[in-house]
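Visitor: Need a 3D model of the sequence below.
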Amino acid sequence: MELAAHVGSRLRELRKVRGWSLSELARRSGIGKGTLSELESGGRNPTLETLYALTTALGTPLSTVLQGFAPTTAGISGQAVDAVLTERLEDDAAVTETYRIRIRAGIIQESAAHTPGTTEHIIVLAGTARVGPRTAPVTVGPGRHSGWAADVPHLYHAPSTDAEALLTVRYPH
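Guide: Modelled structure (predicted):
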């Protein structure tokens, strides 16, 4: 099953478990009903921003819709960020996801707030990244790291060249 069909099936399943209509999930996520219908049918490839909007509205980590794919095939791209899920760990306290990401140079990706208590941590492997809360991003160079509360709007930006990094997202239960 290709990624779009798998993700669409998982989104539909999560929506139905909550007893929500397409209209209700569209309203809660800010994603158009037509787009959501195409995603659920597997007829449209999701963007990173769209999946975060939908999984946040559903109150579930992004990896919930990506599970079941080998790390090399579970890549999702957004406006400025390409992300590949490499690890998902769930314990009694939280779901922790690790992604290998590339932040494309010169483009700012603004991410909406995730579910309450979510945090993100980045280790930059190459290039320079400007990351963190929209109101106070920090610059992180190769071999350096940073962390921030991701339950507020935040951003990713590689000012001059692509940045390669590891990103950990932790969603408390």
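
Visitor: From here on, just use CA atoms for contacts and neighbour counts.
Guide: OK.

Visitor: got the contact list for Thr139?
Guide: By C-alpha atoms under 8 Å, 6 or more residues apart in numbering, the contact list for Thr139 reads Thr128, Ala129, Arg130, Val131.

Visitor: To check against the first, give me the structure of this:
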Amino acid sequence: MTDAPLQVGAQVRAHRTARGWSMRELARRAGVSQPFITKLERGDQLPSIPTLYDLAAALEVAPSDLLPTVGDSAPSTGLAMPGERGASQIRLLAGGPGRNLHVYELRLPPGGGDEEFFTHPGEEVAVVLEGSVRCLRRSRRAVTMAAGDALTLDPAVPHRWRNEATAPARVLLVCDDLTHGA
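Guide: Next up, the predicted model:
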């Protein structure tokens, strides 16, 4: 998906200009820098998943509305999204605008994981494909999962993923974005 950054940038620009906002205004509302918005709209950079959700919230659209369609009618290796400070890698394997179901692969190196807690709409199911991970949930008990384990999450509860083991871990995340059709 070599043109994915251009597609994401075009979607962000279209939603921003439809609201009559400057890049500076979108940056302020999303909590990012104006130079980041410039790079994003030019197709020079992709947002991390947390930043994608911040942009979507600021623009009042579903996060998937800012992404290209992935895995539709042809096999795909997915869209690699930047991780937080290189601590994790995430790929959108299937989903996109108008899709309610989104499938992500999260790769966590030993000691890696999300820097901040994260929330999003819909439902989420996590399946550990290899290794072991901890799902840390604000105001709830942390859950440790091993390969083959599955967990249904309430993604409205702030959560983050950590690999506290000495081996890499892979997690399949299936998210249902209930903001479509709402």
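
Visitor: From the structure, what's the count of residues near the nearest residue to Glu164 of the first structure once chain neighbours are set aside?
Guide: Nearest residue to Glu164 of the first structure in three dimensions, chain neighbours excluded: Arg102, at 4.7 Å (C-alpha to C-alpha, 6 or more residues apart in numbering). Counted with other C-alpha atoms under 10 Å, the neighbours of Arg102 of the first structure add up to 24.

Visitor: Find the centremost residue of the first structure, please.
Guide: The centroid of the first structure falls nearest to Tyr52 when counting by C-alpha atoms, centre = their mean (4.8 Å).

Visitor: mind checking the SS state of that one?
Guide: Using DSSP: H, G, I helix; E, B strand; the rest coil, the three-state assignment for Tyr52 of the first structure comes out as helix.

Visitor: Leu58 of the first structure versus that one, what's the distance?
Guide: Here Tyr52 of the first structure is placed at a distance of 10 Å from Leu58 of the first structure (C-alpha to C-alpha, to the nearest Å).

Visitor: go on, Arg130 of the first structure?
Guide: Relative to Leu58 of the first structure, Arg130 of the first structure is positioned 28 Å away (C-alpha to C-alpha).

Visitor: Give the buried residues for the strand or helix carrying Leu25 of the first structure.
Guide: For Leu25 of the first structure, the element it lies in under DSSP states H and E is helix 22-29. By neighbour count on 16 or more other C-alpha atoms under 10 Å, the buried set for helix 22-29 of the first structure is Leu22, Leu25, Ala26, Ser29.

Visitor: Can you name every helix or strand that it contacts?
Guide: In this structure, helix 22-29 of the first structure makes packing contacts with helix 33-40, helix 48-58, judged by 3 or more C-alpha pairs under 8 Å, 6 or more residues apart in numbering; DSSP states H and E.
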